[in-house]
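**Student:** Provided below are the primary sequence and the corresponding predicted coordinates.
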Amino acid sequence: MDVPADAEGETVPIDRMDSSPKNACLGKVFTAPTVNTRRLICKRCWFRYRLGLPFAPVPDIHGKMRSPVSRLLLQPARPRLVRASGKSAFSLIELLCTVAIILIVYSLYFTSGSRHYQARQKALCQQNLEHIYVALKMFAADNNAAFPVVTNAATSEAPLSLLVPRYTSVTEIFICPGSKDKKLPEAKPFAQRKISYAYCMGRTINDGGDQLLMSDALADTRPKETGHKIFSANGKKPGNNHHRFGGNLMFCDGQIQSSPAEASAPLVIPPGVTLLNPKP
């Protein structure tokens, strides 16, 4: 008498079934390969069967006594989801908190409205003004110590455009890195375009280190008393090259100072000098 075929299509003789305690099924399962699929089977029964040793018949899912490797007894193994322990699990709340911290740090250090970001941009802006001053000095050397002048100029682009391309071919220095102004074509005059800096037209190289020559775009072009607003105080135009964190001031001797949004000293505009803002 035989039992139904096992997983590999073999017939299991009844004389190899032995229900003695020493051959009893241990009930411990493992994954064993078969022709059609992988199945869970008692480890002891499987190896006793494969070695030709007696093994205990066990009931299948229908209650009938079958070979432990019978297809009717064993069901295909299903994928099991393993849940991480409480200590190692990374919960949704922890993930959201991590993302929130990353966003906060990013906004503090890398957005245009952050103090740290604008501090770095001010340093780069200062380098721009230093390069512009070199070109202005060369212009003054060729023009009786006078800096560029264009009669009836309404904005700073017209006089400063005279520096290009003879005294400098690098136009990116006229765009403040803290602003959102568009890049200028290289080595081409920009009188019809927009730059980022204000300019005191009518100055000479001999006017002294306390006289303003250039600066970041200003809130307006009127003379200022100490404490008056010279740059944007809320991050909105005009005068917001560095959002609400002030800007740079360059004087006739080439020195550059960082200033808050409010003037730390009076800003005087003498006769013959016109303070020009860039185009809005």
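**Tutor:** Okay, I see it.
**Student:** drop to CA atoms for contacts and neighbour counts, all remaining ones
**Tutor:** OK.
**Student:** in which helix or strand would I find residue 275?
**Tutor:** Element membership for residue 275 (DSSP states H and E) is strand 274-276.
**Student:** which other helices and strands contact that strand?
**Tutor:** strand 197-201 (3 or more C-alpha pairs under 8 Å, 6 or more residues apart in numbering; DSSP states H and E).
**Student:** Which SSE is immediately downstream of the strand it packs on?
**Tutor:** Downstream of strand 197-201 (by DSSP H and E), the next one is strand 212-216.
**Student:** list the helices and strands that following strand packs on?
**Tutor:** strand 197-201, strand 247-251.
**Student:** can you state the direction angle for the first one and strand 212-216?
**Tutor:** Angle of strand 197-201 versus strand 212-216, following axes from the mean of the first three to the mean of the last three C-alpha atoms, to 10 degrees, is 160 degrees.
**Student:** hmm, back to that, nearest to residue 102, of the helices and strands packed on strand 212-216?
**Tutor:** Of all these, strand 247-251 sits nearest to residue 102, with 28.3 Å by C-alpha to C-alpha.
**Student:** ok and the closest one relative to strand 197-201, angle-wise?
**Tutor:** Per the same axes, to 10 degrees, the angle that strand 247-251 makes with strand 197-201 is 30 degrees.
**Student:** and after strand 247-251, which helix or strand comes next?
**Tutor:** With DSSP H and E, the next secondary element past strand 247-251 is strand 256-259.
**Student:** Quickly note the distance from residue 136 to residue 127.
**Tutor:** 14 Å (C-alpha to C-alpha, to the nearest Å).
**Student:** no, scratch that, I was asking about residue 158
**Tutor:** Taken as C-alpha to C-alpha, the span from residue 158 to residue 127 is 22 Å.
**Student:** cool, and residue 119?
**Tutor:** In this view, residue 119 and residue 127 are 13 Å apart by C-alpha to C-alpha.
**Student:** Also residue 256?
**Tutor:** Residue 256 is 10 Å from residue 127, by C-alpha to C-alpha.
**Student:** try it against this one:
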Amino acid sequence: MTNKLHLYLQLIRWDRPAGWLLLLWPTLSALWVASHGFPGWHLLSVFTLGTILMRSAGCCLNDVADREFDRHVKRTAQRPVTRGAVSVREALGLGTVLALLAFALVLTTNTATIFWSFAALGVAVIYPYAKRYVAMPQAVLGVAFSFGIPMAFAAVQSRVPPLAWLLLLGNLFWVIAYDTEYAMVDRDDDLKIGMKTSAITLGRFDVSAVMACYLAYLLIWLWALMDIARPAIYLIATGLAGVQALWHGWLIHKRERDNCFKAFRLNHWVGFALFSGIALSYLGA
């Protein structure tokens, strides 16, 4: 029983919180913006727990979809489903339970949030298969990883204003940036097995494209949120995020596997910087 629990925790990447933190910070940022400050403990709990649960469910589906490919990739060959330690049925069952728990949380919000949760689920289900057909599957992932933004606005305001979609667009560029860094780690293996990734599609322009996406992300969020309570604080936070982006550019410029993976793993601090700037901007306002 203990061994099976360990396998399930490994399946949902419990020991790698960077994955759900990448989803959490833009979602919480949207909650604070939509609420013009602290959104209350109920919504904070719903979106924090829901983010963790849905990311974990996504890992289950992704590993099932990619099990035949993952065995040929150094980094993923020992994943529980890939090596047969967890069956496809078990993985899908666990993913379903986690998704239903997340949906139960959504049911405590409002009709608009429930409606948008179905769209979010649809994109999340599509993504694992996009890697077979789409030259830039990171763009699909970008939509999936950004859907907490319109859902947060829906939960607070019972609608999704244009600002939410603008923030989603900016966040999509960030996801493309860090997931391209992730794809650069596996590029050699992905070329052999015919997997489509942005790192392969962009070729020698990969590093330049990553930096351009970081810039687009930061500029869109800066422009969209310059009229928040204390813009000077947010400007400083954006600067700190920008410094991190430049560091990541330095890490990946030689395209070394370990440094590309390091850049990916540390990306959640970029999102944390912007969230901190937003939260502090509304503090005491």
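**Tutor:** Everything's here; your move. This structure is a prediction, so every number in the text was calculated from the model and none was measured.
**Student:** Mind checking the TM-score on these two?
**Tutor:** TM-score of the superposed chains, computed with TM-score structural alignment, normalised by the length of structure 1, equals 0.25; 108 aligned residues with a C-alpha RMSD of 5.8 Å.
**Student:** Looking at residue 256 and residue 127 of structure 1, which one has more neighbours?
**Tutor:** residue 256 (20 against 15; other C-alpha atoms under 10 Å).
**Student:** The more buried one reaches residue 216, doesn't it?
**Tutor:** No - checked against C-alpha atoms under 8 Å, the pair residue 256 of structure 1 and residue 216 is beyond contact range at 11.1 Å.
**Student:** Overlap in contacts, the two.
**Tutor:** Shared contacts of residue 256 of structure 1 and residue 216 (C-alpha atoms under 8 Å, 6 or more residues apart in numbering): 248-249.
**Student:** picking up where we left off before, looking at the helices and strands packed on strand 212-216 of structure 1, which is closest to residue 47 of structure 1?
**Tutor:** strand 247-251 (82.6 Å).
**Student:** Mind giving me the packing neighbours of the closest one?
**Tutor:** Against strand 247-251 of structure 1 (3+ C-alpha pairs under 8 Å, 6+ apart) you get helix 115-142, strand 212-216, strand 256-259.
**Student:** 10 Å - rerun?
**Tutor:** On a contact count with 3 or more C-alpha pairs under 10 Å, 6 or more residues apart in numbering; DSSP states H and E, strand 247-251 of structure 1 meets helix 115-142, strand 197-201, strand 212-216, strand 256-259.
**Student:** would TSV of the ones you listed with distance to residue 50 of structure 1 be doable?
**Tutor:** Below are those laid out as TSV (distance: least, C-alpha to C-alpha, whole Å):
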stretch	distance to residue 50 of structure 1
helix 115-142	72
strand 197-201	88
strand 212-216	87
strand 256-259	86
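**Student:** After the helix or strand containing residue 24 of structure 2, heading C-terminal, what element do we hit next?
**Tutor:** Per DSSP H and E, residue 24 of structure 2 falls inside helix 18-35. Remark: after helix 18-35 of structure 2, the chain's next helix or strand is helix 41-65, criterion DSSP H and E.
**Student:** can you pull the buried residues of that following helix?
**Tutor:** 43-44, 46-65 (16 or more other C-alpha atoms under 10 Å).
**Student:** Following element in sequence after it, please.
**Tutor:** Next along the chain after helix 41-65 of structure 2, taking DSSP H and E as the criterion, comes helix 67-70.
**Student:** which helices and strands does the next helix or strand after that following helix pack with?
**Tutor:** Downstream of helix 67-70 of structure 2, the first helix or strand assigned by DSSP H and E is helix 88-106. Packing partners of helix 88-106 of structure 2 (3+ C-alpha pairs under 10 Å, 6+ apart): helix 2-11, helix 41-65, helix 111-130.
**Student:** Export the ones you listed as CSV, with columns for distance to residue 176 of structure 2.
**Tutor:** What follows is these, written out as CSV (distance: least, C-alpha to C-alpha, whole Å):
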stretch, distance to residue 176 of structure 2
helix 2-11, 24
helix 41-65, 17
helix 111-130, 13
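**Student:** Indicate which one of those helices is closest to residue 271 of structure 2.
**Tutor:** Residue 271 of structure 2 lies closest to helix 41-65 among these, at 14.6 Å (C-alpha to C-alpha).
**Student:** so the closest one versus helix 2-11, what angle?
**Tutor:** Using the same axes, to 10 degrees: helix 41-65 of structure 2 against helix 2-11 is 100 degrees.
**Student:** got the angle between helix 41-65 of structure 2 and helix 88-106?
**Tutor:** Using the same axes, to 10 degrees, helix 41-65 of structure 2 lies at 160 degrees relative to helix 88-106.
**Student:** on contacts alone, who are the packing partners of helix 41-65 of structure 2?
**Tutor:** helix 2-11, helix 18-35, helix 67-70, helix 88-106, helix 111-130, helix 148-157.
**Student:** which parts of the first one are buried?
**Tutor:** Same thing as helix 2-11 of structure 2. Along helix 2-11 of structure 2, these residues count as buried under the neighbour rule (16+ other C-alpha under 10 Å): 7-8, 11.
**Student:** Repeat that for the longest one.
**Tutor:** Of the residues in helix 111-130 of structure 2, 112-114, 116-117, 120-121, 123-124, 127-128, 130 count as buried by neighbour count, 16+ other C-alpha under 10 Å.
**Student:** chain center to the helix holding residue 24 of structure 2: distance?
**Tutor:** From the chain centre to the centre of helix 18-35 of structure 2 is a distance of 10 Å (C-alpha atoms, centre = their mean, to the nearest Å).
**Student:** same question, stretch 95-110 of structure 2
**Tutor:** How far stretch 95-110 of structure 2 lies from its chain's middle: 18 Å, per C-alpha atoms, centre = their mean.
**Student:** Good, we can wrap up now.
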